[in-house]
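Engineer: Any chance you could fold what I've pasted below:
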Amino acid sequence: MKRSSSRFASPRRVLLAGASLSLLIPAAALAQSETGEAERPEDRDVIIVTSSVLRTTTDEVTGAVEVVDQRHIEDNLAGSLADTIAHEPGVSTTYFGPAASRPVIRGLGADRVMVLVNGTGLIDASTASPDHAVQSEALEAEQIEILRGPAAIAYGGGAIGGVVNVIDGRIPHAPVDGLVDGRIYLGATSVDEGRTAAARARIGAGPFVFTAEVMNRTAEDYDIPGYAESELYRLLEEEEHHDDSRPAVALEEDDHEDEAIGTAENTWLDTQSASVGVSLVQDWGFVGIAYRSSESEYGVPGHAHHDEEDHHDDLLPSFAAAEAEEETVYIDMVQNRWDVRGEVDLPGGVPLDSVRFSLGMADYKHTEIEGGAVGTLFTNEGWEGRVEGRFEPVTLGAGTWEGAVGVQAFRRDFAALGDEAFVPASVTEDQGIFTVQRWDAGDWGLEGGLRLEQRDLSSVAGDRDFSTVSASGSVFFRPVRDQFFAVTLSRSERAPTDVELFADGPHPATSSYEVGDASLDVETALSLEFTARTPVFGGDLEAAVFRAEFDGFIGLFPTGAEIDELPVFEFRAVDATFTGFEARFERELGQLHGWDLSGELMAEYVRGEIDGGGNLPLIPPLSISGGLTASTDRHELHASLEWADVQNETAAFELKTQSHVLANARWTWQPFTERDVRFILEGRNLTDEEIRVHTSVLKDRLPLPGRNFRAAIVYSF
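Structural biologist: As a prediction, the model looks like this:
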């Protein structure tokens, strides 16, 4: 098929142009700033990045960071956590249906992107397979912090690609303003007859703050604009099953009579969670404990079971399963979790200024139900804890020095039992120690970090242990007011996971037979990143250009063999390179008939290549989006367009993905001055376009939902 026409000659040319723009912008911004025409307001909000060990503000972080607040989450709610933040620069989603999606950052996912709750791991099974849901909901978050690029210094090798940290507020860190406060969210969606309800309350009782929270999300199978299978996939199926003895019309009728049209089958969900917590809040800090229980049932789309009479050839890509007899499959998931968190300001006379700590303990299990019978049981029991100590800032030479040290450890006992237990039971133990130091002289400064980590993996298939060292160094500059530029060089190491080492069995989620390699060694990434935050052309620009060279990148690659009618994929290490950029430009546009106008432009691109030739799979294409907002004291209108280019820089076993344009619009109304009540009316995919996410293994059998309208009410008290 022809590539979509565009004014952009090629993604490679766009990448070069983006890099050049990021390097040229400082000069233009400097000229504007000197005249005072492009300075941002002095009273702008200062946002502390909780995920930063040094508690740095968003304007001062040396890497690329995005902080999403609660109102932004409510306005852009799109089901799962990953789908809700997928519109942020550099972020995409694995999209295995509306229940099971995981964030992808700069083309990296699974164990290379760490999803955290208040700085500790989820202790679920979401990294083991794309059909396993993340145990965190977007509506539970007060704030979501996205660290793009290596964050392995503070969080270990599992953050070699980035971090998504959900700050949920179940353990309060501040007193209640008054006796009680809270929030209620009620919403409904048309495309899936979805219903969502969430409520949170905090009650102050002297120095104690009590919290309670409930959330429920249900949906039926969602509507799609046409076939569930992509056009190219259907053409290959027709070619595979072609029979010259039948007329062409009969061929077409037979080939498509059982295909899903208009509805994405088995995409229903029913999930709920409840939590309680209590904190002691004093002048010296806080300490608290919380308990959360969650249950979820959801259909697994595209879950195919192959019978012995199925025959396949090499026409169809392995990640898009060929014709198969399918049974209804759904997952029944339960997690119970305890969390303890605190932060204590230490008295003078000691080197440390403050200490914060967190501990999470969870019991997780999910059962895959196939045709009414139990198929496979996954369990994960474990704990994770970390302690961070921040030093009192001191004057050192012409600048100020501050630093922090920390320790982190976890233990996870993972098991899979049943017909589709493609990985044996294993125990993973991990311990790490790290430090981050920063020297700031005002106009410029230095930041560096070091982490030492030890991982021990034991399984019936064998035992392995790994020692990793990660380090980073940054130079940052502030040429004039409101400008911040940084160059960061980092070397990050990641130990292999139990799946990568010991997998040996059929994996229906990827329609393949997966084989691990117990001899795999540590994966190393050498990354260089340039970050800019600067006023330019009357607005604010944040941009990053990056390159990461992987030595021993562990991927899943086809062997050409078959076992039980499934193509065999094996984990092996290759050298690979990721190159790309992301940028966001925001500007106030003045007033029109009493409405304040503002605009936003975003662009992102990443290229994943195997050194020596070939492309890595599941890499998102170039995308560009723009939005226009008009607001008054009580109303806000927002319209956006997102264009994604065709992705034809594919791996050998992938089909290309066509380009698309996603059109959204939203109206928010706050009718009362004395009460914080907001009404939200949103339309997504207004043109009812067929949209497929290239980072999803199901993208040729499962498009995104069609035209959807959401109505919601949010009451904060």
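
Engineer: Could you use CA atoms for every contact and neighbour count after this?
Structural biologist: Will do.

Engineer: What ranges does the stretch 401-550 of the chain have for its helices?
Structural biologist: Counting by DSSP state H, counting those that start in this stretch, the stretch 401-550 of the chain has helices at residues 498-502.

Engineer: how about the helices in this structure?
Structural biologist: For the chain, the helices identified by DSSP state H occupy 11-35, 70-75, 81-85, 152-155, 231-240, 248-256, 498-502, in order along the chain.

Engineer: Ok, which of those helices comes nearest residue 209?
Structural biologist: Judged by Cα to Cα, the one of the helices of the chain that comes nearest to residue 209 is helix 70-75, at 20.2 Å.

Engineer: One more, please, to line up against the first structure:
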Amino acid sequence: MTAGGEVREKMGARNRKVSGFFCSPYHTRSAAGMGRCFGGRPVPDHHTCRRQGRGGEESMQLGSRNVSMMDVRRSILTCKRTVNTAHSMSMLSPQRSLRQSALAPLAQSSASAWEPSGMTLSTPWRIMIPPLIDTDIAFIALRLLIPLMVAGGLLLLVSVLPVRAADDSDVHRLDEIVVTATRSAARSFDVAAPVAVVDEKRLAETAPASAADALDEVPGVSLVRGGSWEAHPVIRGLGGSRVLVLYDGDREVNLWSGRAPLTPFIDVGSIARIEVVKGPASALYGTDALGGVINIITKEVDFADSDTWRFENTVNGRYASVDEGWFGRYELAAGGKGFGFRLGLSGRDANNYEDGNGDEVNNSHFENRNLDFKALHNIADNHRLTAAVRVNEIDDMGVPQKDPTAPFSHFDHFDTGSYKLGYEGRELGLFDEIQARLFYVDQDRAFAGYLPSPSQPVYTLKTNDIETSAAGASLQLTVTPGAAQQLIGGFELVREDSDSDETQVIHRNKDDSIAKRLTFQPVPDAERVHFGIFAQDEITIGNRLTLIAGGRYDYFTADADDVTFTDERFDGKSKLTSTTASINRFSDESDSAATFNLGLVYALTEHLHLTGTVGSGFRAPDIFERYSTRGGGVIYIGDPNLDPEYSYNFDAGIKASYARFRGGIDGFYNRVDDYIDTVRQAESFISGVPTYKYTNVQDAELYGFDGAAEVLLTANLTLFGTVAYVVGEDRDSGDRLSNIPPLNGTLGARWEAAAGDRLTYWFEAAGEFFDRQDHPAPGESETAGYATANLRTGLRMPALGPLHDVMLALNVENLFDKYYRSHLRLGQSDFIPEPGCNVITSLRFSF
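Structural biologist: So this is what the prediction gives:
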């Protein structure tokens, strides 16, 4: 203890379960038990926290006071503290009741008493080991030597270390703090909407290649992929632009990122956690949130509140056997005296992956570079400025084709730049919190492909370039009239634009002569402007009931230039013989929508909550659907007169949070009116080519359930499982909707123990199953069910010589090298199988 009677304990963002409330990363605790949070305000510390070493298991003891989950909820609401995200950051109020003072250690605790998994109930664990069949000795050595050395080292270490059981006496589990479900900090246990979180600990343990891979364990979330890298999520049967993906709470959605939002536009090494809200959220977030919201939250800036400048370096590496993929990241965090920044540099290089039969999937490679930078400046106790830059350059991303012999099919660049400024203020007269943000994101993608025809003696050389951008501004205000009420309101303004060019040249196989050339703009020079204003009131009634009511109004305008589609024909000597042109004429359009949400949480007991929501959602047609003119063998054209999609959702669930059991299950019904799809037209747009048009075709309904649970059998052994089921139907015809995942789930066990204060280690085994999809949509085929087995193991060490926060992990996915296809790749199911056995090793350390 220093002369001033103060002890500093590291509470870095990566070690905080209840991350942030903007406590200093170097939290100062005085001899009298007083802590100082951001802004210098004292936080009484009436209870003690127990930690099992830096970076390891953490727990919190409440002493003689038995604090209910509802009390924690109120404490968070009243004190106006928030997590370290771009969505929400607040300072502690100087006035505090005795109850709030007693709860202060809860808000400061970085983890719960029992945390064998380090993740939320909705993220199951999977485990795997390396394939042992290969005829090339050198390749076997490359593929297996590193994983076997890692595994041998882990076994050697844990075999000589004593096992220490977790102490679960007289402790309470504190659920994750989330911000996406209500636009403010709240425990996931206390929010009405179904929420899942993939936290930083889980991301480090599983070492996913992308944000899409990280979501693979969340019940109710499925993925539609084009190869390994281009992906879009499906939540409860709704996918594509019906799921809104946010980056640090901002709508960085432009034309293409909205269509495949989980393409690796962001380095997974920069992500702190991913929050998933299942079900319509348009009352808070506007268009595209029909199926739900995925908020990818990046790591916060450390050390800004330190009295002196501090620096920390972090190195992260990963190797995957299935595609011989390498990943490396260097990160520098620095700050002090009110200023801080985080800088990350990374690169990834992956070859084509192998399927379960050992065959290489052509054009499934990937290569990119990434730079991300975040900075903040505390200009005063209650005022903060933030800035962020992210530059992601995908230099080569393969796109698998039906003919596996296609010489090339790839994006030779797919570059993204994101630039942000923000202001956050606290205790400004009437307003407890003000958040203002500006952002700009641009993307430039260029595709080149050699595409053999499956039925004709020709091949196509296709090139296109699509440029898109989005600029936005938002303001959010928070007012807390009393300890039991919180009001949030604000507005968003986003402008999107696009431009593109495409050329397709069809050559004859026999002599490579030109047969036909098509030139057009797949999307025109177009823009869409979106304005939304929203408000939400949350009030706690008595000790058991919390009600949430919210509403939003959105207004859209869209405009595009006319597009000319040109078809040129050539004779056997590549001489031009005819030219045909057709003009697709577009018009200005506008849409508006009002949406609402009503939610409740009823505390049956301190550990058991009933939840329910009733709400509406909507999705305005995007630029593709209104203004596209694209294709080759088939033409797709947009319709400016499309109506928005509307949905009405009902959700009911139960959540449990006990010392040895945690879980929840939700049932849902979602009705979608004016569902948009493509329909073949009687007349061809040009040259007799089959033509499909975007149309409001049907009224749909989706219903089902999803849930997850984990049970602590012993101090070290946890069982866990998830399940998800959804049915999607056309309400008029009774036909099933396309791209609906079958019944699926996971079941597994995890052993985690501490060996003194030196390290924590874990072993995890799980199986993932997908039932047969025997109710396909028209035009789809039935797909077989499948199951895969996975293994995970690793260790964490708080210190190792000059290093700290060391983590070594070994994961084996698809343990038995099973060959299978996903139903959600149905359009490609005859030529894109899933990856085979994949051995993943990862290492992370700081210094």
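
Engineer: TM-score for this pair?
Structural biologist: Both chains were compared after superposition, and using TM-score structural alignment, normalised by the length of the first structure their TM-score is 0.81; 614 aligned residues with a Cα RMSD of 2.6 Å.

Engineer: hang on, the earlier thing: most packed of the helices of the first structure?
Structural biologist: Mean neighbour counts were taken over the helices of the first structure using mean count of other Cα atoms under 10 Å, and the top value, a mean of 28, falls to helix 152-155.

Engineer: What is the mean deviation of it from its aligned residues in the second structure?
Structural biologist: By mean Cα distance after the TM-score superposition for the first structure, the fitted helix 152-155 of the first structure averages 1.3 Å away from its aligned residues in the second structure.

Engineer: Redo the helices of the first structure as JSON lines? Include distance to residue 190 of the first structure.
Structural biologist: JSON lines is the format used below for the helices of the first structure (distance: least, Cα to Cα, whole Å):
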{"stretch": "helix 11-35", "distance to residue 190 of the first structure": "36"}
{"stretch": "helix 70-75", "distance to residue 190 of the first structure": "16"}
{"stretch": "helix 81-85", "distance to residue 190 of the first structure": "17"}
{"stretch": "helix 152-155", "distance to residue 190 of the first structure": "40"}
{"stretch": "helix 231-240", "distance to residue 190 of the first structure": "26"}
{"stretch": "helix 248-256", "distance to residue 190 of the first structure": "27"}
{"stretch": "helix 498-502", "distance to residue 190 of the first structure": "38"}
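
Engineer: Could you point out which of the ones you listed sits nearest residue 521 of the first structure?
Structural biologist: Taking Cα to Cα, helix 498-502 is the member of the helices of the first structure nearest to residue 521 of the first structure, at 9.5 Å.

Engineer: before we move on, back to that, quick one: closest of the helices of the first structure to residue 47 of the first structure.
Structural biologist: Comparing the helices of the first structure by their distance to residue 47 of the first structure (Cα to Cα), the top pick is helix 70-75, with 13.2 Å.

Engineer: Residue 691 of the first structure pairs with which position in the second structure?
Structural biologist: Aligned by TM-score structural alignment, residue 691 of the first structure pairs with residue 820 of the second structure.

Engineer: Residue 714 of the first structure is nearest to which of the helices of the first structure?
Structural biologist: The closest of the helices of the first structure to residue 714 of the first structure is helix 70-75. By Cα to Cα, the value is 8.2 Å.

Engineer: Taking the second structure as the reference, give the residue range that closest one aligns to.
Structural biologist: So helix 70-75 of the first structure sits over residues 200-205 in the second structure, by TM-score structural alignment.

Engineer: Give me the mean deviation of the matching stretch from the first structure.
Structural biologist: In this overlay with the first structure, the average offset of stretch 200-205 of the second structure from its partner residues is 1.4 Å by mean Cα distance after the TM-score superposition for the first structure.

Engineer: Just tell me the aligned range of the top helix by length along the second structure in the first structure.
Structural biologist: Identified as the longest helix of the second structure according to DSSP H is helix 137-159. Against the first structure, there is no aligned range for helix 137-159 of the second structure (TM-score structural alignment).

Engineer: do you know how far the aligned partner of residue 665 of the first structure in the second structure is from residue 522 of the second structure?
Structural biologist: For residue 665 of the first structure, the aligned position in the second structure is occupied by residue 791, per TM-score structural alignment. Applying Cα to Cα, to the nearest Å, the value for residue 791 of the second structure to residue 522 of the second structure is 44 Å.

Engineer: So residue 445 of the first structure sits against residue 402, correct?
Structural biologist: No: counting by Cα atoms under 8 Å, residue 445 of the first structure sits too far from residue 402 to count as a contact (11.5 Å).
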